[in-house]
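S.K.: got a predicted structure here, sequence first:
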Amino acid sequence: MKAYDAIVIGSGAAGLYTALKLPREWRIALLTKENLTLSSSQWAQGGIAAVVEPDDSFRLHYEDTLAAGAGLCEPEAVRVLVEEAPERIRELIALGVEFDRYQGRLAVTLEAAHSRRRILHAADATGRELVRALVEEVRDLGNIRVVEEALAIDLALDGGRCRGVLVDALGVREWYMSPVTVLATGGAGQVFAYTTNPAVATGDGIAMAARAGVALRDLEFVQFHPTALAIDGAPRFLISEAVRGEGGQLVNLAGERFMGRYHPQGELAPRDVVARAIFDQMQSSGATHVLIDLRPIGEATIEQRFPNIAHVCRKFGVDVFSEAVPVAPAAHYWMGGVLTDLDGRTSLPGLFAVGEVASTGVHGANRLASNSLLECLVFAHRIAEAVRSSGISRTAAGIIHFPPAAAQSPVNFELVQRIRNEMPWLVWRTCGIIREADGLRRGLEQLQMWKQQLSGVDATTERATLEVRNLVIAAELLLKSALLRTESRGGHYRSDHPAPDPAWQVHTEIAEGRLFQTPLAVAKIRPTSG
């Protein structure tokens, strides 16, 4: 057993910033599934939204976020997000994050559904620059122990509290114990056949929380990014929203601009609208992609703002200066997650959640572009402040003897590999951009069959089996939530219920296996000490 004052699971922006903001006198374990720099945050291109210009205001950022969220944002959470953003940006600059500047001022760009230019960026690799600066600071601090290639298996529960987590680190399995455990595990893009997420995004935090009976919220809401690179043999590399913000144009294979038929804002419509429009163009023409043309932006701006996009496209045979880029939607971000209050507390005392794994209420049914990195920073800071003021004892409880697991069958690797290959296509077909009841039911039947087949297997012995177990759980929760919500709203579109229903302006919640509706309200979770 290893004891720490706090354990942070995940090394994206949310996990790194949380570890940095916790008290410097605390002994902190930062667990990362692979290495310290591999996360969805590292892949984020667009930037961080914050009010920094005189023609912008908190009110406008607040209203833009609510509008994108399609009636399911929590206003109090959104207010916290936008009003605390400038201070978090100042902290990043002090840490050495090098945002682009123009004539001595922070440079800002426009992205879809924003009414003002407020996206701070570092060319088209903002996530990479942010993670670089945070990693350097983490490595400079003596109180943070980074544990790489560490698989979080399950939460340690005792006396109605989270006491830490069972970890497999380079083949050595141990209980890591702490009075404070923070899930910063990101999303579950790998449940889909097409995703912009890295291979590590297998829903581990959601699945661990579900097994522990922790409350989860709004899991039906997945954001499909409209423009991921669609070339055979290439990863679904993100073609940033900022490309359209700077003037990039979407055209079908006939060379026609089409977004004006779907929304008055055209290419700058909310992401869910653009993704469905592209999907509709693909369905009606039989094409596997549409095109995004960067040439209207101009060569100088492309070179300055999108050098990484130009480089990656060139690597796969597309010259953005002379031709349009093939793109198609891909799963990008999970708006739902582990239910938290405004200080990151979950329904399980001792457990906090931050970043994509959390449901704070800021994103509603559809996340506003570039609010995700901002959410990581704002709520990581609030978790650290809440922990400081809560009176939580720094020392973990005494040694807790957990009962041995029941005897289980050895892993059937052929079964695990078959599920891993087939499940993303099943979820893409039945719970992708367009959903309907019959498909969701068929998908659920298959997922529940796989879940049953895995139930007697020791899924904790190696990474592939553990990830498949987590993916099946995450996918089942996603489809159950999507089947329950009989309307279309934000990132959730039902062809058998194609319009929003005022009666469904509520959250869906899952707790201890029960699925139900809850009214809009910021979660009120009573702080606990101990």
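M.R.: Structure's in. What do you need?

S.K.: switch to C-alpha atoms for all contacts and neighbour counts from now on
M.R.: Fine.

S.K.: residues contacting stretch 480-494, please?
M.R.: With Cα atoms under 8 Å, 6 or more residues apart in numbering as the contact definition, stretch 480-494 has outside contacts at 68-70, 218-224, 272, 365-366, 431, 433-437, 440-441, 444, 495, 497-501, 504, 508, 515.

S.K.: kindly report the same for stretch 78-92.
M.R.: 49-52, 58, 61-62, 65-66, 130, 361-362, 374-375, 377-378.

S.K.: check the secondary structure at A503 for me.
M.R.: A503 falls in the helix class when you classify it by DSSP: H, G, I helix; E, B strand; the rest coil.

S.K.: mind listing what's buried along stretch 158-169?
M.R.: Taking 16 or more other Cα atoms under 10 Å as the neighbour-count basis, stretch 158-169 is seen to contain the buried residues R161, C162, R163, G164, V165, L166, V167, D168, A169.

S.K.: returning to what we had before: and the contacts of stretch 480-494, which of them are buried?
M.R.: 68-70, 218-224, 272, 365-366, 431, 433-437, 440, 444, 497-498, 500, 504, 508, 515.

S.K.: report the central residue of this protein.
M.R.: E356 (3.3 Å; Cα atoms, centre = their mean).

S.K.: that one: what's it in contact with?
M.R.: Applying Cα under 8 Å, 6+ apart, one finds that E356 lies in contact with A184, T185, G186, G187, Y333, W334, M335, G337, S372, C376.

S.K.: from the contacts of stretch 480-494, which land in strands?
M.R.: V222, Q223, F224, T508, L515 (DSSP state E).

S.K.: so the fourth one sits against Q517, correct?
M.R.: This means T508. Yes - using Cα atoms under 8 Å, T508 is in contact with Q517, at 4.6 Å.

S.K.: use this one as the comparison:
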Amino acid sequence: MHQTDFLVVGSGIAGLTYALKVAGEFPDKKVTIITKTREDETNTKYAQGGVAVVNDLENDSFEKHIEDTLIAGDGLCNEKIVEIVVKEGPDRVNELIAWGARFDKSPDGDLALGKEGGHSEFRVIHHKDVTGREIERALLEAVRRSKNIEVVTHCFVLDLITQHHLGYLVTKSTLDIECYGIYVLNQKTNKIEKILSRLTLLATGGNGQVYRTTTNPIIATGDGVAMVYRAKGRIENMEFIQFHPTALYQVGVSGQSFLITEAVRGDGGILRNADGEDFMHKYDQRLSLAPRDIVARAIDSEMKISGTEHVYLDCRHMDLEKFIHHFPNIYEKCRSIGIDITKDMIPVAPAAHYSCGGIKTDEFGRTSIRNLYACGECASTGLHGANRLASNSLLEAMVFAHRCFLDAKTAIVNSTIHSEVPDWNTLGTTAPKEMILITQSLKELKQIMSDYVGIVRTNVRLERAMRRLDMLHLETEALYRETAVSPQLCELRNLITAGYLIVKGAVFRKESRGLHFNTDYPVKSELVQNIIL
């Protein structure tokens, strides 16, 4: 058994920011960060575009950023939360810079500002086309300098510990569910351990791996959402899965796709169909810089019309020197597979990118379970509504990590360690005999979600997906009860739960709004609501 004061699950921008803040405020208390693989393998590391923040008050304003966010969110944003994030954003960015993050500068020494889809002004700060990697580097270096933060790698979190594990009946109607810590599978010792904590923060990222093609790394398996759902916590708006319009298309390549950041279109890249035609004027007056839900559906439509598996991003007219300076990673990736951007267009297709729903939280990141916070992509704060505005996610993570910290400063005073928690029960389980049972089920899940619950949906597809997922769920739960736990089995289990929640939310939403487009309900409903599961 291990004990800590502040427990953080996840080592991306949300988890690291929170950890640094509580460690600095309480130097005599212990802060523990748990990650299931290396400390730097996070969704944050793969963020290319940047951080959307109002920095140039002469040409931009908080009001404009708020309006852009609300328009993208298509009627489901919490306006109070949007105002909080936009107005508190500049202070959080300044803290990040103080911790050592280096953002690109313009010739006059000010922060260089980019423009992305849905934004009315240039307001995206960045570090080349590897902004997330730079932020991750700076935060991890700051964490290493902190004397009371312990980072534990290669520990897979199995479940949240609540009254359920003490023998009490816990249901969705239970009002006082409490989190006492977590059970983890220590992959170095292959033993299941319990970590008890006074306060716990989930910063576990998204669930992109539920789809066949995603920009997310292989760790994005919906672990936090699935754990909270099993613990009878509140989940909302899972049907809103954002597909990034421009992931690099490579024949025969599935899994994690290379992202072509929206900033390329902000700098002048033009989307063209299989015939080389600029097609976005048929779908939106903002052309290639329309919000992501519109651009992704437009590309999906053009692919269906032409029968092709991709469209093109044309950068041939762009200044090569400027392109290499701003997008060196993209330039090198294209060159490595034989694409000369001065002569060739870049083949792109939509890929699952971001979950706008997740663990329901309030304005201080508190979940429906006591002593449990959620922050980052695994959380549903109310900022994104039905569609996330480009580059608002890193901003949200920083702002809410700070707000979780503000609440934790008070909550830690009255919180205690519940040492009577029992050990994990492994009786009656055996080692799995065939990994094919897990790997094949994962392939089936990805196919179901990609074919039936993608950019465009129908009632028939959703019903079929639910039936298939029910069968996968029954098979996987039987395997889980009978065999010893493994990261592969637990990730499959979590992904099936995430897929189920996406489908369930989509079935309940009898309209088309934002990222959820159902051809059986092509118009918006007058009754706007969040789908709470």
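M.R.: Perfect, I can see it now. Remember, predicted model here, so these are calculated numbers, not experimental data.

S.K.: how close are the two chains, by TM-score?
M.R.: Here the TM-score for the pair of chains, by TM-score structural alignment, normalised by the length of the first structure, is 0.94; 509 aligned residues with a Cα RMSD of 1.4 Å.

S.K.: filter the buried ones among the contacts of stretch 480-494 of the first structure down to just the ones in helices.
M.R.: Under the assignment DSSP state H, these contribute A68, D272, C431, A437, L440, L444 to helices.

S.K.: picking up where we left off before, possible to save the ones in strands among the contacts of stretch 480-494 of the first structure as JSON lines with distance to Q281 of the first structure?
M.R.: Compiled in JSON lines, those are given as follows (distance: Cα to Cα, whole Å):
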{"residue": "V222", "distance to Q281 of the first structure": "21"}
{"residue": "Q223", "distance to Q281 of the first structure": "18"}
{"residue": "F224", "distance to Q281 of the first structure": "15"}
{"residue": "T508", "distance to Q281 of the first structure": "31"}
{"residue": "L515", "distance to Q281 of the first structure": "35"}
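
S.K.: between those residues, which is nearest M177 of the first structure?
M.R.: The shortest distance between M177 of the first structure and any of those, using Cα to Cα, involves L515 and amounts to 30.6 Å.

S.K.: residues near the residue nearest to the closest one when sequence neighbours are not counted, how many?
M.R.: Residue nearest to L515 of the first structure in three dimensions, not counting chain neighbours: E509, with 5.7 Å by Cα to Cα, 6 or more residues apart in numbering. Burial measure for E509 of the first structure: 21 neighbouring residues, criterion other Cα atoms under 10 Å.

S.K.: what about the helices in the first structure?
M.R.: The residue ranges that make up the helices of the first structure, judged by DSSP H, are 13-21, 40-43, 58-68, 75-95, 126-140, 204-211, 241-245, 271-285, 299-305, 307-315, 372-389, 413-431, 437-455, 463-484.

S.K.: got the contact list for the third one?
M.R.: Contacts made with helix 58-68 of the first structure from outside it, assessed by Cα under 8 Å, 6+ apart, are listed as 50-51, 72-73, 75, 78-79, 82-83, 113-116, 270, 362-368, 490.

S.K.: make a PyMOL selection of the buried ones in those.
M.R.: Below is the selection syntax for PyMOL that covers the buried ones among the contacts of helix 58-68 of the first structure, with 16+ other Cα under 10 Å defining burial:
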select buried, resi 50+51+72+73+75+78+79+82+83+113+114+116+270+362+363+364+365+366+367+368+490
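
S.K.: rewinding a little: out of the helices of the first structure, which one sits most buried?
M.R.: Of all these, helix 13-21 has the most neighbours on average by mean count of other Cα atoms under 10 Å, namely a mean of 26.

S.K.: that one: average distance to aligned residues in the second structure?
M.R.: Taking mean Cα distance after the TM-score superposition for the first structure, the mean distance separating helix 13-21 of the first structure from the aligned residues in the second structure is 1.1 Å.

S.K.: now stretch 439-447 of the first structure
M.R.: Here the mean offset of stretch 439-447 of the first structure against the second structure after fitting is 0.7 Å, by mean Cα distance after the TM-score superposition for the first structure.

S.K.: what range does that stretch cover in the second structure?
M.R.: Counting by TM-score structural alignment, stretch 439-447 of the first structure lines up with residues 461-469 of the second structure.

S.K.: and of the helices of the first structure, who's closest to L229 of the first structure?
M.R.: Of all the helices of the first structure, helix 307-315 sits nearest to L229 of the first structure, with 8.1 Å by Cα to Cα.

S.K.: which residues of the second structure does that closest one align to?
M.R.: Under TM-score structural alignment, the alignment places helix 307-315 of the first structure onto residues 328-336 of the second structure.

S.K.: tell me the gap between the matching stretch and the middle of its chain.
M.R.: Its chain's average C-alpha position is 25 Å from that of stretch 328-336 of the second structure, according to Cα atoms, centre = their mean, to the nearest Å.

S.K.: stretch 351-364 of the second structure maps to which residues in the first structure?
M.R.: Following TM-score structural alignment, the partner segment of stretch 351-364 of the second structure in the first structure covers residues 330-343.

S.K.: ends of the matching stretch, how far apart?
M.R.: Distance between the boundary residues of stretch 330-343 of the first structure (Cα to Cα, to the nearest Å) amounts to 31 Å.
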